[in-house]
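In: What follows is a predicted protein model with its sequence.
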Amino acid sequence: MNNQTEVQSVRKYLVIDGEKIKTDNYAPLYSPYSGEEIAQIAMADKAQTQRAIDAAYQARSVMAKMPAFRRAEILEKVVSLLTEKADQAAEIITRESAKPIMFSKAEVSRTIETYKFAAEEAKRIHGETIPFDAASGGIGRVGYTLREPIGVIGAITPFNFPMNLVAHKVGPAVAAGNTIVLKPASQTPLSALFIAELFEEAGLPPGALNVVTGPGSIVGEELVRNDRVSMITFTGSPEVGIGIRNRAGLKKTTLELGSNSALIIDKDADVDSIIDRCIMGAFSNQGQVCISLQRIYAHEEIYEDFTKKFTEAAKQLKVGDPLNPDTYISSMISKGEADRVMGWIEETNSRNADIATGGKIRNGVLEPTIITNAEPDLSVCRQEAFAPVVVVNKFNAMEEAVKQVNDSRFGLQAGIYTNNVRHALYAARELHVGGVIINDVPTYRVDHMPYGGVKESGTGREGIKYAIEEMTEMKLIVWNQN
């Protein structure tokens, strides 16, 4: 089926308290593209998950007392080690997720940057002084706040950015002096285990980072239920995230959930200059990106020109082996996911929508698909596709376009291309999302910006500085000088 290099399957263990722990059960890990077995992954039970939580709980005082410069040094060492092993890291991502190697290399570069930001922010965690004498009862008193680590953090990460989204949880947790029990996605545990080895080599104390692979119904449930875990940080589906929120009790939760991000293209936009960005936004990593460009609303005056050029560009994308440096589109994370999306595409056949390109699975890979004239109640418009599928519709007035973007249960990010300042300001004010990207696609993200959404896109914010705020507790100190 492909020319992917044959890889010998290896057995992978849990990482608890600085040791590799064997389990009674192992599950085969298969390449989403070739179908070959690439590893045997340890499946943790409840007792082993509790052991990991205990290890993190015992290590929390060591991390809390570690000076900021030392936490920064460990993170800087991870940056150095990952830079040295960048090609190896990218290949791991591609093998386990079928992410084309060009995007895996870009993810590793971002992961390095994320840990750099974490190292820098470790030195900038501080509180503020409070003017107590602003109140009549505060005369003669001095007060200030501290930021203290929250304790044990349960981190549950997804498959689509298996290295950088781990960094967005582990990096700020370590920077803030917390300990972590990490449950990576079942399809992409190798990246997390690789990073754990780098942290050990960098000098992170035993128990500070524990990696527990296994089913969410066991590992994830214990993280949510266990009283020794102070916070859950989760990236995944709204259904699972809402369930976590409902069961977490008084635990702090940061939830990065679903989206069906939209882009408005105004009539004065330079169509030729935005095609490449729209291609990246819609089709990078097979569209399996939380802020993947799924809905495009193009002004009727430029709709035909944009759709024609966007379709022509999509047809040029190379489809196939993810290890081929020229491949842009490869297999989705599983056959079941591809079948789900094909059902949504077939739903459009019974309606007025047209498939401008794609809409088929070729050699196990869903082609980049562009759908036009789609009615807003179709699944490809209402739900999160998480696939190389994008809908292009037209609009007449800016108010109409914003209304269509907001007609969604999600609200992560949205974009607008316009040279009209009033339209840009209107969109910035009226779009009900966590981030508005002006003159770029909603898929834009750098790793130190505040990132998160509204509605069913989640709660809390990531981006290292903002994640540290979530992962610390404020303490007030008041001195009475009277």
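Out: Nice, thanks for sending it over.
In: Every contact and neighbour count from this point should use C-alpha atoms.
Out: Will do.
In: What distance do you get for Gly243 to Asn260?
Out: 21 Å (C-alpha to C-alpha, to the nearest Å).
In: Check Ala106 too.
Out: Applying C-alpha to C-alpha to Ala106 and Asn260 gives a distance of 23 Å.
In: Please identify which of the two sits among more neighbours.
Out: Between Ala106 and Asn260, counted using other C-alpha atoms under 10 Å, Asn260 has the larger neighbour count: 28 against 12.
In: How many residues are close by the residue nearest to that one when sequence neighbours are not counted?
Out: Nearest residue to Asn260, sequence neighbours excluded (C-alpha to C-alpha, 6 or more residues apart in numbering): Glu384, at 5.0 Å. Per other C-alpha under 10 Å, the neighbour tally for Glu384 reads 21.
In: try this one next to it:
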Amino acid sequence: MDFETGSQLQVGKITAHIDGKTREAEHYDAIHDPYRGDVVGHAPVSTARDCDDALDAAARAKETMAAMPGYERAALLRSTADLLAARSEQIGYVMSRESGKALRDCMTEAQRSADTLRLCAEEAVRISGEHVPMDASAIGAGKIAMVMRFPVGVVAGITPFNGPVNLSAHKVGAALAAGNSIVLKPSPKAPLCVSMFAQAFIDAGAPAGSVNTLYGNAIAPQLVRDARVDFVSFTGSIPVGKLIRDSVGMKRVALELGGVGPTFVHGDADLEAAAKACARNSVMLAGQSCVSVQNVYVQKHVYERFVELVCKEMDTVRFGDPMDLSTEVGTLIDENAAIRVEKMIASAVDAGAHLTRGAPRRGAQLSGTILTGVNASMDVVCKEIFGPAMTIQPYDAIEPIFKAISDSPYGLQCGIYTNSLDLALSAIRKIRTGGVIVNGTSRWRSDQMPYGGVKDSGMGREGPKYAIRDMTEERLFVLN
């Protein structure tokens, strides 16, 4: 691979991984570079038979994985992490070409994925239960009881295009660490780098059938409904998450869905730090993150100064060719996504919002957009933008906004900048959301933390320790 001419990179055809072997397909979809428009590679379109074979393989492999000692699972994950780290440059180039993400972010994601697997390896040897004090009652006295954790079996993992490798690492790493097998289906918009990710497990010696990949959306309903699947882990949109939840019956699920990125800036905060973080975290990855900063609420007496600082910072962000290492923000995933965001912005402006920053769309690329003068009924406020755009809204009283967020359908993460401990604690206690980040934005995330939402924003948690908890089941052991 010639890294000096990375913009000309061609991947060719990738194949599915089923039962430790590669599988060719009858049909392939072309994967296009959203910045240049040329074909980067071709991904298979998996069939119902492919899905059936992958689930058969995973069902066989779950016994192997369950019997594998924790230290061996940890060693497998560390070996895979080493391969990912060594291949991070190649994976980063492919990810940037197919997704339009800035190359620097893609290389960082590949390295971060290796770290995620290492965190999973550490948790593979820490899976524990608890002793139940049976002498708390007369009927239990003299008995010994323990709650033990066992792998659920077969995990179906479905990942999006915005963090294709690291989100795959969270699902595959946790599944294997817990002693499960997995069938992974990545987004058809970013499948090439995920194929390279899966290959690292094969090369590291993962047991046949423990890691299987399928491609395309057609087989997704079959995958999640199949009786051989014991657990479904999905990251993506709210509508699809609800379809999955309604279709899986009694299966357990982890759903990481959308949000509207609320972040507060109180008058006692460090305005410069808050403005810089809000500006950049609204546009990084072209705003295509479930927790991207979207709605910023600023105390009225510092509002004008804050808007000025955010605009100043936004003007320094470098948008452009994703393959240029000096570029900080590339494109959206495709032109249709950019058009959708452009229409949301135009609709807000038509309804009276002020376009404080923003420029015309160029293909799949949008510049950083700042909207002021918005109201709560506008789509850019009450619906997920999933693009490089933010609103800034003044407030007199903060508590009513806390309540409005808690009463809304969304509840992923919230940020608040303040030097008041009382206000920070009030936010944590009163905002119904999966996480409250104090002196940070809604977009802050570290891979070991429990990450996820409530209400329409999802259920369950990612983060190795917490995903492993979800991907195992409790079993009570009583000794009479």
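Out: Cool, got the structure. These numbers were taken from a predicted model, which means no experiment stands behind them.
In: can you pull the contacts of the residue nearest to Asn260 of the first structure?
Out: 258-260 (C-alpha atoms under 8 Å, 6 or more residues apart in numbering).
In: swap in Gln40 of the first structure?
Out: 9-12, 26-29.
In: That one maps to what in the second structure?
Out: Applying TM-score structural alignment, one finds that Gln40 of the first structure aligns to His42 in the second structure.
In: Next, find the distance separating that match from Gly216 of the second structure.
Out: 12 Å.
In: for Arg475 of the second structure, same thing?
Out: Arg475 of the second structure is 36 Å from Gly216 of the second structure, by C-alpha to C-alpha.
In: more crowded one of the two?
Out: Gly216 (19 against 12).
In: What's the match for the more buried one in the first structure?
Out: With TM-score structural alignment as the criterion, Gly216 of the second structure matches Gly214.
In: one step back: buried members of the contacts of Gln40 of the first structure into PyMOL, please.
Out: Applying 16 or more other C-alpha atoms under 10 Å to those, the buried members can be selected in PyMOL as follows:
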select buried, resi 12+26+29
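In: against the first structure, where does stretch 263-283 of the second structure fall?
Out: Counting by TM-score structural alignment, stretch 263-283 of the second structure corresponds to residues 263-283.
In: which of the residues in that stretch are buried?
Out: So, applying 16+ other C-alpha under 10 Å, buried residues of stretch 263-283 of the first structure: 263-267, 269, 271, 274-275, 278-283.
In: and if you look at stretch 89-107 of the first structure?
Out: 89-105, 107.
In: residue range for that stretch in the second structure?
Out: Mapping stretch 89-107 of the first structure onto the second structure (TM-score structural alignment) gives residues 91-109.
In: Same question for stretch 156-167 of the first structure.
Out: Taking TM-score structural alignment, stretch 156-167 of the first structure hits residues 158-169 over in the second structure.
In: Outside of that stretch itself, list whatever touches it.
Out: 99, 109-110, 112-114, 116-117, 157, 184-191, 193-194, 197, 232-236, 285, 288-289, 333.
In: now the spatially most central residue of the first structure: how far from Glu107 of the first structure?
Out: Centroid-nearest residue in the first structure: Leu165, 4.9 Å away (criterion: C-alpha atoms, centre = their mean). Distance check for Leu165 of the first structure against Glu107 of the first structure: by C-alpha to C-alpha, it reads 10 Å.
In: Quick one: the helices in the stretch 301-450 of the second structure, in order.
Out: 303-314, 335-350, 379-382, 399-407, 421-430 (DSSP state H, counting those that start in this stretch).
In: Out of those helices, the one nearest Arg60 of the second structure is which?
Out: helix 335-350 (39.9 Å; C-alpha to C-alpha).
In: for the closest one, packing partners?
Out: helix 379-382 (3 or more C-alpha pairs under 8 Å, 6 or more residues apart in numbering; DSSP states H and E).
In: Contacts for the helix it packs on, please.
Out: 260, 294-295, 344-345, 348, 374-376, 385, 390-391.
In: from these, which is closest to Phe402 of the second structure?
Out: So of the contacts of helix 379-382 of the second structure, ranked by how close each gets to Phe402 of the second structure (C-alpha to C-alpha), first place is Asn295, at 12.8 Å.
In: Residue in the first structure paired with the closest one?
Out: Using TM-score structural alignment, Asn295 of the second structure sits opposite Arg295 in the first structure.
In: OK, contacts around its match?
Out: Applying C-alpha under 8 Å, 6+ apart, the residues near Arg295 of the first structure are 260-263, 381, 390-393.
In: In strands, which of these appear?
Out: Among the contacts of Arg295 of the first structure, the ones falling in strands (DSSP state E) are 262-263, 390-393.
In: Rebuild those residues as JSON lines, extending it with distance to Glu337 of the first structure.
Out: Converted to JSON lines, those look like this (distance: C-alpha to C-alpha, whole Å):
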{"residue": "Ala262", "distance to Glu337 of the first structure": "21"}
{"residue": "Leu263", "distance to Glu337 of the first structure": "24"}
{"residue": "Val390", "distance to Glu337 of the first structure": "16"}
{"residue": "Val391", "distance to Glu337 of the first structure": "18"}
{"residue": "Val392", "distance to Glu337 of the first structure": "22"}
{"residue": "Asn393", "distance to Glu337 of the first structure": "25"}
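In: ok, and the most crowded of the residues you listed?
Out: Ala262 (32 neighbours).
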